[in-house]
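Participant: Need a 3D model of the following:
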Amino acid sequence: MNIFGIGLPEMALILVIALLVFGPKKLPEIGQSLGKAIRGFQEASREFETEFQKEARQLENSVKMKAQLEPENNKSVPTEESSSETTNT
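Facilitator: Now for the predicted structure:
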């Protein structure tokens, strides 16, 4: 088991040191606060990912629509190459 590059023995050592520093009564409160902070970070991360995907889809759709409109515009408006070819022949 390897979380954040920390193995099980290192996690046990950190837990023992935290238990000595903060005491058994304060440790659950610290764990709860840490859990809430991690949960909030995960929610913010999911929200950011959702917004990013939404914007990417909107951008992709606008590019597709623009690509669909360009051939229609090119059919009705002659380009310089096509007008110069017709005058040379």
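
Participant: CA only for contacts and neighbour counts going forward, please
Facilitator: OK.

Participant: distance of N73 from L13?
Facilitator: Separation of N73 from L13 (Cα to Cα, to the nearest Å): 69 Å.

Participant: Please, which helix or strand holds the residue sitting nearest the centre point of the chain?
Facilitator: For the chain, E49 is the residue whose C-alpha lies nearest the centre (Cα atoms, centre = their mean; 3.5 Å). Taking DSSP states H and E as the criterion, E49 maps to helix 27-76.

Participant: Could you also give me the structure for this next sequence, so I can compare it with the first?
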Amino acid sequence: MLRNGLEPWHLLIVAVVVIALFASKKLPDTARALGKSMRILKSEAKAMKDADAQEPRTDPQT
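Facilitator: Sure, this is the predicted structure:
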């Protein structure tokens, strides 16, 4: 009867329902913080790439 009772998509649906019921007030703040963190990470990665491109390469063996 419950041979394939809990498949991964069942767990996904349960997780979405739990998040919607218990964490709905904190979701906008969490999403905002995640977006801000991603923007910071992206800008820092770009700055590191630009800094590497501007530095002249030196040969460590000479």
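
Participant: Overlay the chains and give the TM-score.
Facilitator: After superposition, the two chains reach a TM-score of 0.57 (TM-score structural alignment, normalised by the length of structure 2), with 47 aligned residues with a Cα RMSD of 3.0 Å.

Participant: ok so, going back, pull the residues that contact whichever helix or strand comes after the helix holding E49 of structure 1.
Facilitator: The helix or strand immediately downstream of helix 27-76 of structure 1 is helix 80-88, counting by DSSP H and E. By Cα atoms under 8 Å, 6 or more residues apart in numbering, the list of residues contacting helix 80-88 of structure 1 from outside is empty.

Participant: T30 of structure 2: neighbour count?
Facilitator: T30 of structure 2 has 12 neighbours, counted by other Cα atoms under 10 Å.

Participant: Likewise for the one 3 residues further on?
Facilitator: A33 of structure 2 is flanked by 12 other residues according to other Cα under 10 Å.

Participant: Check L20 of structure 1 too.
Facilitator: For L20 of structure 1, the count of nearby residues is 11 (other Cα under 10 Å).

Participant: Looks to me like it is in a strand.
Facilitator: No: the assignment for L20 of structure 1 is helix, going by DSSP: H, G, I helix; E, B strand; the rest coil, so no strand is present there.

Participant: so how far is I14 of structure 1 from it?
Facilitator: 10 Å.
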